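J.: Could you look at this predicted model? Sequence included:
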Amino acid sequence: MIITRPVQRILRRTSHPEYLRISAILRKETVGGALLLAATVVALIWANSAGSASYFSLRETSIGVDFLGLKLSLGSWAADGLLAIFFFVAGLELKREFVAGDLRRFDRAIVPIAAAIGGVAVPAIIYTLVNLTAGPEVLHGWAIPTATDIAFALAVLAVIGSHLPSALRTFLLTLAVVDDLIAIAIIAIFYPHGLEPQYLALALIPLGLFTWLVQKRVRSWYLLLPLAIITWVLIHASGVHATVAGVLLAFAVPVLRRDRNPDNGPGLAEHFEHRFRPLSTGVAVPIFAFFSAGVAIGGWSGLSSALGDSVTIGIVLGLVLGKMIGIFAATFIVTKTTRASLDEGLSWIDVLGLAILAGIGFTVSLLISELAFGVESAHNDHAKIAILSASLIAALIATVVLRIRNRQYRRIAELEARDDDGDGVPDVFANKD
C-alpha cells in the first residue's frame, strides 16, 4: 500500500487568532512607516537647505559620560541605542512566531526563511560582483543592500494593496523579521569595532539575571530595565554593535504562559511586544531615520558623482534586482524541490510583487552603511543616496504590479468578510486545521 503525503500549501490563509494578531501589528507598522517617511523628508530638506550646517551640527552634538565609550553623538545614540529597541521588538516577534505562531510548523516556516535567505544572499553577490575590482574598502559594504525595511514596505503595501490576501501581508512581515535577524547576525559577526571580549563576558551576568527574572514571569520594570541597560552598555563597550543586546534580551523572554492557557491573557513576550512596538515604530526608528537619512546631495554635480560610484550602482542593483531575484527564486525552488505549492487563488505574480516590494531597504541598510564606511565617508553619503533611490524605484515598480493584482482580489476580500452563521468568525476561517 502506497501512502502519499498531502501537498503543502504555501502562502495560505492563517488561523483566525493569528490573522487578528498580524493585522494589529500591520496597523502599527503602517503608522510607523508614515512617521519614518516624514522624518526622512525633513532630514533631506534640512540637510540640503541654507541651514544645513545646523542639521549636521545637531547630529554631531555629543552627550554622555567618558566611561565605557558612553559619550556619543546624537546620531550615534540613535543608531546604537534607539535601534536596540527596534531589534528587541523584532526579536520578540521572531521568537513568538516560531514558538507559538503559525510558523512553528515546518511547512509554514520554510518558505519565508528560504525567501529571506535568498533575499540576503543574491543582493550581497550582486554588490560584490559590481565592486569586485574596487578595493577592500568598497567591498566592506557588501551587506548594505541585504536588508528590507519592514515599516516602509508595509506602509506602501497598505496604500496600494487594500484588498490583497492577508497571507501575502503575513508573508512580507515574517520575511522582513527573519531578514532583520540575519542582518543583526551580519552586524555582530562582520562589523565589530575593536573587540573587547572581557566586556562581552561581563555582559553575560546582567543578561543571565534578566533571563532568570523573565523566566519567572517577572514584569517589574524597575528590575528588568536596569539589567537591560547594563547589558546594552557592556555589549556596546565590547565592540560588538550594541543593537545585538536587543536581540539577546528578546530571545530570553518566554513566549508561552506558565499555565499554557492563552485564554488567560498573552504571554510575556507578547506583553512586552505590545508595550514596546509603539515606542519602536513611533519614536526609535523615525528618530534614527532623521539623523541618518540627512545627506547633502550637492546639486547635480553631487548627484552625478554619486551615480558614478560603483557603491551606488551595487546597492541599487542589489536592492531592486537582487531582492526580487533572491526572494522569488528561493520561493519558486521550494515549491519545485518539495511537495509544496502556492495556495489556491494566489499567483506567482503576487510573489513577484512582494519580492520587488522587499527591495525597499532603509533602516538597517543605513546602519550597515555607517558601520561599513564611517559617518564622514563620501562612500557613506553615496550609499545613502543609493538606498533612498533604490527604495523609491522598488516602491514604484511594486506599486504597478500589486495595484493590478489588488483589483482582482477586491471581490475575494468581500467574500472573506462574510459571516453567514453569525458566530463572529468570518466563514473563510471555518474548519481550518
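T.: Looks like it came in fine.

J.: alpha carbons only for contacts and neighbour counts from here, please
T.: OK.

J.: ok, and I45, which helix or strand is that part of?
T.: helix 16-47 (DSSP states H and E).

J.: List the buried residues for that helix?
T.: Residues of helix 16-47 classed as buried under the neighbour-count rule (16 or more other CA atoms under 10 Å) are 18-19, 22, 25-26, 28-37, 39-41, 43-44, 46-47.

J.: chain center to stretch 399-418: distance?
T.: In terms of CA atoms, centre = their mean, to the nearest Å, the centre of stretch 399-418 is found 25 Å from the chain centre.

J.: Just the endpoints, please. Distance across it?
T.: Start to finish, the residues bounding stretch 399-418 are 28 Å apart (CA to CA, to the nearest Å).

J.: List the buried residues of it.
T.: Counting neighbours by 16+ other CA under 10 Å, stretch 399-418 gives T399, V401, L402, R403, R405, N406, Y409, A413 as buried.

J.: Stretch 59-75 now?
T.: In stretch 59-75, counting by 16+ other CA under 10 Å, buried: R59, S62, L72, S73, L74, G75.

J.: then this one, side by side with the first:
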Amino acid sequence: MAAPAPERRTFLGRLSLPERNYLADALRTETVGGVLLLVAAITALIWANTPLSSSYTAVSDFHIGPASLGLNLSVEHWAADGLLAVFFFVAGIELKRELVAGELRDRRTAALPVIAAVCGMAMPAMVYLLVTAVGGGSTKGWAVPTATDIAFALAVLAVIGTSLPSALRAFLLTLAVVDDLFAILIIAVFFTADLNFAALGGAFAGLALFWLLLRKEVRGWYIYVPLALVVWGLMYNSGVHATIAGVAMGLMLRCTRREGEQHSPGEHIEHLVRPLSAGLAVPLFALFSAGVSIGGDALGQVFTRPETLGVVLGLVVGKTIGIFGGTWLAARFTKAELNPDLAWPDVLALASLAGIGFTVSLLIGELAFEGDATLTEEIKASVLMGSLIAAVLACILLKLRDRTYLALFAEEERDEDLDGIPDVYEQDNPEYHLRMAAIYEAKAAEHRRRAQVAGASRDGGGSPA
C-alpha cells in the first residue's frame, strides 16, 4: 500500500480570527511607536548637526544615578541599558506567546519563519565578514546588520499607506520576534564583560523569586516593579548586558488562557507595557543614539570604510537575500504552497523591508566598538544609511503591488452583516448565510421601493394640471 502523500500547507494563508485580532492590536501600537521612533531619530540628527550640537553632547553625557550601586550612568547609557530593558521585556512576552499560542507553537508552521529569520541573520553577517575581509577592516561588527526593527518597518508602512494583508504582517512580526531572540543570544554570549559572580548570583536569585511569585499567583505591581528594578541593577553590575533581565522576566509570564479568562496575564501585561516601550523607551533610546554627524566626510566614510560598507550591504543585500532565499528553500522542501492570492515578489518586498535594522543594530554597534568613539559614530551612520536604503527599496517593491494589497485588505475587513466579525471568517456558518440573505432582500426591497417612488413621480409630472 502506497504511503499517504504529505499534507501540503499554505504559506502566508489566512490567520485564525483570534490571531488576527491580536495582531491588529499589537501592530497598531507598534505603528504609532514607529512613527514616534522616526520623529525621535530625525530630531536627534537635526540636534546633532546644528549649532546646538554641543548641547546634544552635554545632555547625552550628563551622568546621573547612585555611584555607590555602580549606577552613575550617562543619559545615553541609561537609555541603552535601562529603557531598552523595557523593550526587551515586551520582546520576551512576545516570544513566549508565539511559542505557546502563536505562529511558533506548531513546529511545522514555525519552520518557515524560523528558517527565514536564521538565514536573514546569517547572510548579513557573512556579507559583513566578506566585505571586511576584502577591505582589511575589523570583524567586530559582524552582528550589527543582523537585526530587524519591527517598529521602524511598520512606521514605513504607515507612511507609504500600504494596506498589507494580515498574513504578510504576521510573517513580518514573527520574523522580528525570532530575530529578537537571536539578537538577545548574541548580546548575552558575545558582549558580556568580565563577570561579577556575586551580582550575577543575586540577579538569578531575584529572577527565581520573580518566577515563584508568578507561580503562586501573587498580584500587585508594587511587588513586581521594585523586584524588577533590583534584578536589573544586579544584572547590570554582573557584566551581563542588563537588557537580558527584561527578556528573562518576560519569558516567565504565563501567556496561555485559562477557562473564563479573556486574556492571559502575559497578554494583559504586554497590553499595558507595550505603549510604554513603543511610545517612550525606544524613541528616547533613538533620540540619544541616532545623533551622529552626517556631514560630507561622514557620509563618504560610510561607503569607503570596510566596516561601514559591510553594515550597509549586510542590511540591504544580506537581509533581502537571506530571508527570501531561506523562505523559498524552506517552502520548497517542506511542501508548503504559497497563498494563491500572493506571489513570491511579495516575499521579496517583505525581505527588503526587514533590512531596516535600527534599535538593536545601534545597540550592538555601540557594544561592538565600545572605546572607539569615531568608529562607533560611523557605524551608527551606516546603520541609518542602510536602513534608509532598505526602506526606499521596500517602498518601491510594495507600491508595485499596492492595488493587490488594497483588494485583499478590503476583503479581509468586509463585514456586511455588521456583527463585528469579518465575513471571510463566517462563510462556512449557516447563520451567516441566513443573515446575508435577509440583508440582500432588504436592500432589494428598498431598491424596488425607490424605483416605484421615482416612477410615480415621473407619471405625476407628465399628467395635466
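T.: Now that the structure is in, tell me what you want to look at. Because the structure is a prediction, the values reported are computed rather than measured.

J.: Any idea what the TM-score comes out to?
T.: The TM-score (TM-score structural alignment, normalised by the length of the first structure) is 0.95; 427 aligned residues with a CA RMSD of 1.7 Å.

J.: could you say what helices and strands the helix holding I45 of the first structure packs with?
T.: Packed against helix 16-47 of the first structure by the contact rule (3 or more CA pairs under 8 Å, 6 or more residues apart in numbering; DSSP states H and E) you find helix 52-60, helix 150-160, helix 285-293.

J.: what about the strands in the second structure?
T.: For the second structure, the strands defined by DSSP state E occupy 9-11, 63-64, 73-74, 336-338.

J.: can you put the ones you listed in CSV and add distance to P422 of the second structure?
T.: Listed next are these as CSV, based on distance: least, CA to CA, whole Å:
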stretch, distance to P422 of the second structure
strand 9-11, 20
strand 63-64, 52
strand 73-74, 50
strand 336-338, 23
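
J.: Which two of the buried residues of stretch 59-75 of the first structure have the greatest separation?
T.: R59 and L72 (10.3 Å; CA to CA).

J.: In the first structure, what sits opposite T334 of the second structure in the alignment?
T.: Taking TM-score structural alignment, the alignment pairs T334 of the second structure with T338 from the first structure.

J.: Could you report the separation of that match from N264 of the first structure?
T.: With CA to CA as the criterion, T338 of the first structure and N264 of the first structure are 39 Å apart.

J.: next one: K216 of the first structure
T.: Applying CA to CA to K216 of the first structure and N264 of the first structure gives a distance of 17 Å.

J.: More neighbours: those two, which one.
T.: Neighbour totals were compared for K216 of the first structure and N264, and K216 leads with 12 against 9 (other CA atoms under 10 Å).

J.: Might you report the residue contacts of P306 of the second structure?
T.: Counting by CA atoms under 8 Å, 6 or more residues apart in numbering, P306 of the second structure touches V131, T132, G135, G136, G137, S138.

J.: Around the fourth one, how many other residues sit close by?
T.: For G136 of the second structure, the count of nearby residues is 13 (other CA under 10 Å).

J.: how about the nearest residue to it, chain neighbours excluded?
T.: P306 (7.1 Å; CA to CA, 6 or more residues apart in numbering).

J.: What does that neighbour correspond to in the first structure?
T.: Match for P306 of the second structure (TM-score structural alignment): S310.

J.: sorry, back to before: point out the most buried one among the helices and strands packed on helix 16-47 of the first structure.
T.: Highest mean neighbour count among these (mean count of other CA atoms under 10 Å): helix 285-293, with a mean of 25.

J.: Show me what it is packed up against.
T.: helix 16-47, helix 74-77, helix 83-99, helix 363-373.

J.: Just want the angle from the first one to helix 52-60.
T.: In terms of direction (axes from the mean of the first three to the mean of the last three CA atoms, to 10 degrees), helix 16-47 of the first structure departs from helix 52-60 by 130 degrees.

J.: Report the mean deviation for helix 16-47 of the first structure after fitting onto the second structure.
T.: Its aligned residues in the second structure lie a mean 0.7 Å from helix 16-47 of the first structure after superposition (mean CA distance after the TM-score superposition for the first structure).

J.: just the third one next, same as before
T.: On the superposed models, the aligned residues of the second structure are on average 0.5 Å from helix 83-99 of the first structure, with distances taken as mean CA distance after the TM-score superposition for the first structure.

J.: Just the buried residues of that helix, please?
T.: 83-98.

J.: Repeat that for stretch 227-235 of the second structure.
T.: L227, A228, V230, V231, W232, G233, L234, M235.

J.: now do stretch 127-140 of the first structure
T.: Buried residues in stretch 127-140 of the first structure (16+ other CA under 10 Å): Y127, T128, V130, N131, V138, L139, H140.

J.: Would you agree the second one is in contact with A143?
T.: No: with contact defined as CA atoms under 8 Å, T128 of the first structure does not reach A143; the gap is 9.3 Å.

J.: show me what contacts M252 of the second structure?
T.: W211, L214.

J.: Ok, the one 4 residues further on next?
T.: If you count contacts by CA under 8 Å, 6+ apart, T256 of the second structure has them with R97, V100, A101, S264.

J.: Let me know whether the third one touches C255 as I believe.
T.: In this case it means A101 of the second structure. Yes: taking contacts as CA under 8 Å, A101 of the second structure lies within contact range of C255: 7.4 Å.

J.: More neighbours: the two, which one.
T.: C255 (26 against 15).

J.: what residue of the first structure takes the place of C395 of the second structure?
T.: Per TM-score structural alignment, C395 of the second structure is aligned with T399.

J.: quick one: that match and I160 touch, right?
T.: Yes: taking contacts as CA under 8 Å, T399 of the first structure lies within contact range of I160: 6.2 Å.

J.: and the gap between the residue nearest to G136 of the second structure and A147 of the second structure?
T.: P306 of the second structure is 19 Å from A147 of the second structure, by CA to CA.

J.: now do L23 of the second structure
T.: Applying CA to CA to L23 of the second structure and A147 of the second structure gives a distance of 21 Å.

J.: and if you look at V177 of the second structure?
T.: 10 Å.

J.: try A117 of the second structure
T.: 10 Å.

J.: Likewise for W211 of the second structure?
T.: Taking CA to CA, one finds W211 of the second structure at 29 Å from A147 of the second structure.

J.: Pick out whichever of the two has more residues nearby.
T.: Taking neighbours as other CA under 10 Å, W211 of the second structure and A147 compare with A147 leading, 28 against 17.

J.: ok, for that one, nearest residue in space, not its chain neighbours?
T.: In space, A147 of the second structure is closest to G357, 5.3 Å off (CA to CA, 6+ apart).
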